[in-house]
Each structure stands twice: as structure tokens, then as C-alpha cells.
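Novice: Build me a structure from this.
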Amino acid sequence: MAAAIGIGLDVEAPEGNMVVDIGGGSTEIAVISLGGIVSNNSIRTAGDDLTAEIQEYMSKQHNVKVSERMAERIKIHVGSALTDLGDQAPEDYVVHGPNKVTALPMEVPVCYQEIAHCLDRTIAKIENAVLSALENTPPELYADIVKNGIYLTGGGALLRGLDKRLTDKIKIPFHVAEDPLHSVAKGTGIAIKNVDRFSFLMR
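Specialist: Now for the predicted structure:
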């Protein structure tokens, strides 16, 4: 609910909106209408899993040990949900780390296409969770969601091409929030400042 307020949705409106908040440890999916959460789905698959997948991939595919911090950097520089980003494609990122067998220093260039392949399984779990949430959405609100699109927020929303991949898979437009990392904090601040208007949140 805080994320929905933070991205500027009218949470009190008599229509349905779906928000997908991809955080570090979990992905929260909620359908919001008339100031309440009509249905929600939460899975323990999110940004941290994407980082762990990159760590495992670098170890298996390139025999290089990378820290969680380095895997996070790889995700930021060449992380992608699509194998074809067209003009938006980032340059390869050079990873430095020890060979996991010899411990000798290695320099490995990594491209976004291989990271997209390595993240595919985790992203598919998020896709399935969204589909499951849509299945449990009342028909009249489902129609609103198809019309309004689905809103992506949280750090995971910044993954290149994620909105397009989800749109292509689910056939509903996905919109990335303007400042996805801070939507929840922003929404909480707005609710506290306007406690009279958002009194239903305090119930």
C-alpha cells in the first residue's frame, strides 16, 4: 500500500490497481482498490536471488569467485531480463576475481546476454507469481488492471528489460515507477503527513 501511494496511485479510487514490489528478500504483489488490499501474493524470490544466481553462474561458467558485492555490481552494470536490448544494450563489464581452483587473479568480460540467460529461472518465478495473483483477482478489478497496466517498484524493477519481458509474457502493460527504490519510503512519508486522509491505513 505504501509503495502504491509513493508512486502516485489513487489508492482510494473505486478501481483496481496492481503493484509488484521486487525488494531484496521478497516480491510482494498486491491488488489495491477503495483504500484496501483486495488480494496479495508474496514470494521469497527477489533481488537477492538474482545476485546469488550471478555468483553461482560466474563460479560455474567462468571459474571465478565473486563476492556478493561484485555480483551486485555485475547486476547493475550488465543485468538484464532480455537477451536483446537493442539500442539500450550496456557495454560488457570486466570482472576481476580469483580463479576458484588456482586462486590466481582473473579478468573476465561479461555481457548482458549471458546474465539474462543466468537470471531466466528466477525471473520466471516472479512471472508465475504475478500470473497467480491475477488468477485470484475479481473480474471487475482484473479489467481495470488490463486497462491501467501493472506497476513495478522496488530495486528489482530497475533490471533492464524486465518491464518489457513481463509485458510480452503476461500481455498486460507493465510500468516502472519513477523512483522505484524509494517508493515505499516516499509513500510512508506521504501517509504520515496526511494521516487524516489515509486514516484507513492505521486500522
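
Novice: For the rest of this, base every contact and every neighbour count on C-alpha atoms.
Specialist: Fine.

Novice: Just say helix, strand or coil for the most far-flung residue of the chain relative to its centre.
Specialist: When distances to the mean C-alpha position of the chain are computed (C-alpha atoms, centre = their mean), the maximum falls on residue 102, with 36.3 Å. Applying DSSP: H, G, I helix; E, B strand; the rest coil to residue 102 yields a three-state assignment of coil.

Novice: To compare against the first, here's the next sequence to fold:
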Amino acid sequence: MFAQDVGIDLGTANVLVFVRGRGIVLDEPTVVAMNVETGEVLAVGAEARHMIGRTPAHIQAVRPLKDGVIADFETTEKLLKYFLDKVGIRRFWQRPRMLMCVPSNTTTVEQKAIREAAEKSGAREVYIVEEPKAAAVGAGLDIFQPSGNMIIDIGGGTTDVAVLSLGDIVTAASIKVAGDKLDQALMSYLKRKHRLLVGERTVEALKIQIGAALPGLRSEAMDVRGRNVVTGLPETVRVTSDEVAEALDEPIREMIAAARSVLERTPPELSADIVDKGIVLTGGGALLYGLDRRFSEELHVPVVLADDPMRSVALGTGKMLEELDRLNRARGRRIGMGFRPFRP
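Specialist: Predicted coordinates:
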């Protein structure tokens, strides 16, 4: 049954669920609000995200994934169960097949944790696919020809860079510098320069509304409210786009360094293809204003933003779900889309 095939982009910042035959049916933050005294789950997803930084001591709004991998197994299991129940595909008589996306450098132990969380949430079979491969397919790249395609997927916890050809990864790198590190860098900058303490939601809004990857790209400003670290009193500070660009410079340089290292290890023929086609940016972090321009200037290669960068991985899993039956007939051999059933 189509409803029994599910693709899940289990991201550090957001979870997207693709159900075969229905498309993307869920896109919510990877956040769970719990009563720490009883272990009771109070809210999941968008509702829980609104509680971050605003809860009493006995309630915590937590993100169970960190840097692209599971940091809190039990909470991740509860989160998956909640989302699968919400979209109506988890029933006691029906255990779905799941295609799970993981960063390209995920270890066997980390994959096992993801597999176990999926199985305990109700999966009958669990398949693993690397995120850059799913992102490339979701972005519309034809990765199955003998031609080089380069993708940079900037999520919440990791940035995955990969060159693909003939349906598989040729060279790749995955670093734990992505959207969360951008937020942390901005928080540190505000504390250092303006002596202002702010929360996660504030810096994310600042990054989205006036942020830029290069100074001079935007001439906007925004009033930011927080707590003065010296007086301890509430304070409002005006922050400019150039200040945000300055704050984000270091983590962006690390992303560019990872992309450069992949290009340096790419075979010459594939490098020539990349120069012709350009590099595709996907992931929520890729939406930072001017980031495509900065990558292009630093790498001397055309860089374009995917049509739907935040949903590219989920859309890629949807296309790959069509190959599950063929994958089963191959009895676990790497074929076609290049993904595999998990083997502990």
C-alpha cells in the first residue's frame, strides 16, 4: 500500500514527513516540551517551539537531535510516534516502511540509533539514505548520468557537501557547522558587542529579516530586545545588516572551506562538469541572504539556490520511495538510487 511507505527528513531543526501517494504531509520543528518531573510529553513541534525560553522550571522544551544525530533517544522516539500518529499512518495493524535521511558521515552507531528509534515508533522496515543524495534528487538534479553534480545542503546541525555521479557520492564532507552555529555566532556577537543576552527565536528572526552573508548587501536595521548582561535589565538595541554579516562571517568561512576541500578532491572531469553546471544550495541555512553569491565569489564557480531548498531532502525521499520495491527485489544490494536497508 502506498500509505505504508514513508520518507522522513529527521533534521536537527525540522522534521518533514513524505507519505507515498500523498506528498509532504508534515513540516514541523524538531522540538518536544516535557514535564521533567513526570516525563510526560506536553507538546511537540510548532507548539513546543513557542515554549522555548518561556517555561517554568519543571517544563523543558528540548531539541532531541544535535548536529544531525540523535542526542536523546527516548525523546526522539516519542517525537516520531507523535508525528506519525498526527499524519495518520501509524496503526496497530499497519507498520510502514521508512526511508530515513542521515548526514553523509554518520557512523554505524549513529545509524543504529536512528534505525532503533524508527522501529520503536512503528516502522516495519528501515532504509538509510545520505542527505546530500536525497537533497540532490529533490532539487531536480539528474545524478544518475556519468556527469558531476555538486550539492551543498545546509541544515540546522550539519552542512553536507557532496559531488555525485552515476547515482552515488564521489567525494563528500560533512561538518557540524550550519544553521545552529550561525545562531550561536550571532548570539555571541550581540553579547560581546552590545552586552545583550537574547534567545534562540530572537536571533533566528534577526538572521531571517535583516541577515546577510556579506557586508554591504543589505542596508537594513532591526530593534532587538533582550537583557543587558551588566545591569540585568531589559534593553533594546538597534542592529544593522552589516553587523549580522560580521557576526556570521566565521561559520560561513568554515562552510566554504568544506566545499573547497571537496572540490580539491574531485576528479578533473567531474570538476569540469561542475564549472559548467554550477553548485546547488539546499537546506534552510541556504536561505541566508546573499549566501549563494558569497559561495560563488569564494569558490569561483556558479552557485544557485534550489527552487524549494527547505524541502529538497523530503522531496528527494519521496522520489526514492518509488524505488523501494526494486530495492527489496535486489535483496539489499546497492542499486539505482544508491540507498540501502540498514544492517546493524
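
Novice: which residue in the second structure lines up with the residue farthest from the centre of the first structure?
Specialist: Residue 102 of the first structure maps onto residue 231 of the second structure when the alignment is built from TM-score structural alignment.

Novice: Trace residue 140 of the first structure over to the second structure, please.
Specialist: Aligned counterpart of residue 140 of the first structure in the second structure: residue 269 (TM-score structural alignment).

Novice: now what about stretch 28-41 of the first structure, what contacts it?
Specialist: For stretch 28-41 of the first structure, the surrounding residues in contact (C-alpha atoms under 8 Å, 6 or more residues apart in numbering) are 1, 11-22, 42-43, 129-130, 132-133, 136-137, 200-201.

Novice: now it: which residue numbers in the second structure?
Specialist: Counting by TM-score structural alignment, stretch 28-41 of the first structure falls onto residues 160-173 of the second structure.

Novice: what's the counterpart of residue 303 of the second structure in the first structure?
Specialist: Following TM-score structural alignment, the counterpart assigned to residue 303 of the second structure within the first structure is residue 174.

Novice: so how many other residues sit close to its match?
Specialist: For residue 174 of the first structure, the number of neighbouring residues by other C-alpha atoms under 10 Å comes to 23.

Novice: any idea what sits nearest it, other than its immediate chain neighbours?
Specialist: Nearest in space to residue 174 of the first structure, with sequence neighbours left out and distances taken as C-alpha to C-alpha, 6 or more residues apart in numbering, is residue 150 at 4.7 Å.

Novice: Could you do residue 228 of the second structure as well?
Specialist: Leaving aside its chain neighbours, residue 228 of the second structure sits nearest to residue 196 (4.7 Å; criterion: C-alpha to C-alpha, 6+ apart).

Novice: residues touching that neighbour, list them.
Specialist: 190, 226-229, 235, 237.

Novice: Scan those and report the most crowded one.
Specialist: For those, the largest neighbour count, defined by other C-alpha under 10 Å, is 22 neighbours, found at residue 190.

Novice: Confirm for me that it is in contact with residue 199.
Specialist: No. Checked against C-alpha atoms under 8 Å, the pair residue 190 of the second structure and residue 199 is beyond contact range at 10.9 Å.

Novice: Could you give the secondary structure assignment for residue 45 of the first structure?
Specialist: coil.

Novice: And residue 27 of the second structure, by the same measure?
Specialist: Three-state call for residue 27 of the second structure (three-state DSSP): strand.

Novice: how much space between it and residue 73 of the second structure?
Specialist: Counting by C-alpha to C-alpha, to the nearest Å, the gap between residue 27 of the second structure and residue 73 of the second structure amounts to 21 Å.

Novice: Likewise for residue 278 of the second structure?
Specialist: 39 Å.

Novice: if I line the two up, what does residue 119 of the first structure land on in the second structure?
Specialist: Checking with TM-score structural alignment, residue 119 of the first structure has residue 248 as its match.

Novice: what sits against that match?
Specialist: With contact taken as C-alpha under 8 Å, 6+ apart, residue 248 of the second structure is in contact with 182, 185-186, 213.

Novice: got the residue ranges for the helices in the stretch 1-150 of the second structure?
Specialist: All helices of the stretch 1-150 of the second structure, identified by DSSP state H, counting those that start in this stretch, fall at 46-49, 73-86, 108-120, 131-138.

Novice: hmm, back to that, unless I'm misreading it, the match of residue 303 of the second structure sits right up against residue 147, doesn't it?
Specialist: No. Taking contact to mean C-alpha under 8 Å, the distance of 10.9 Å between residue 174 of the first structure and residue 147 leaves them out of contact.

Novice: Count the residues that sit near the aligned partner of residue 157 of the first structure in the second structure.
Specialist: The criterion is TM-score structural alignment: under it, residue 157 of the first structure has residue 286 as its aligned partner in the second structure. Residue neighbour count, defined by other C-alpha under 10 Å, stands at 24 for residue 286 of the second structure.

Novice: same deal with residue 192 of the second structure?
Specialist: Using other C-alpha under 10 Å, residue 192 of the second structure has 12 other residues around it.

Novice: I'd assumed it was in a strand, is it?
Specialist: No. Secondary structure assignment (three-state DSSP) places residue 192 of the second structure in helix, not in a strand.

Novice: For stretch 281-288 of the second structure, what is the spacing between the initial and final residues?
Specialist: Between the start and the finish of stretch 281-288 of the second structure there is a gap of 11 Å, counting by C-alpha to C-alpha.

Novice: quick one: it to chain centroid distance?
Specialist: 9 Å (C-alpha atoms, centre = their mean, to the nearest Å).

Novice: what does stretch 265-273 of the second structure give?
Specialist: In this view, stretch 265-273 of the second structure has its centroid 26 Å away from the chain centroid, taken as C-alpha atoms, centre = their mean.

Novice: quick one: the match of residue 140 of the first structure and residue 275 of the second structure, what's the gap?
Specialist: Distance from residue 269 of the second structure to residue 275 of the second structure, by C-alpha to C-alpha: 10 Å.

Novice: These two: who's more crowded?
Specialist: Higher neighbour count among residue 269 of the second structure and residue 275: residue 275, with 16 against 10, using other C-alpha under 10 Å.

Novice: Correct me if wrong: the more buried one contacts residue 296.
Specialist: No. Counting by C-alpha under 8 Å, no contact exists between residue 275 of the second structure and residue 296, whose distance comes to 10.7 Å.
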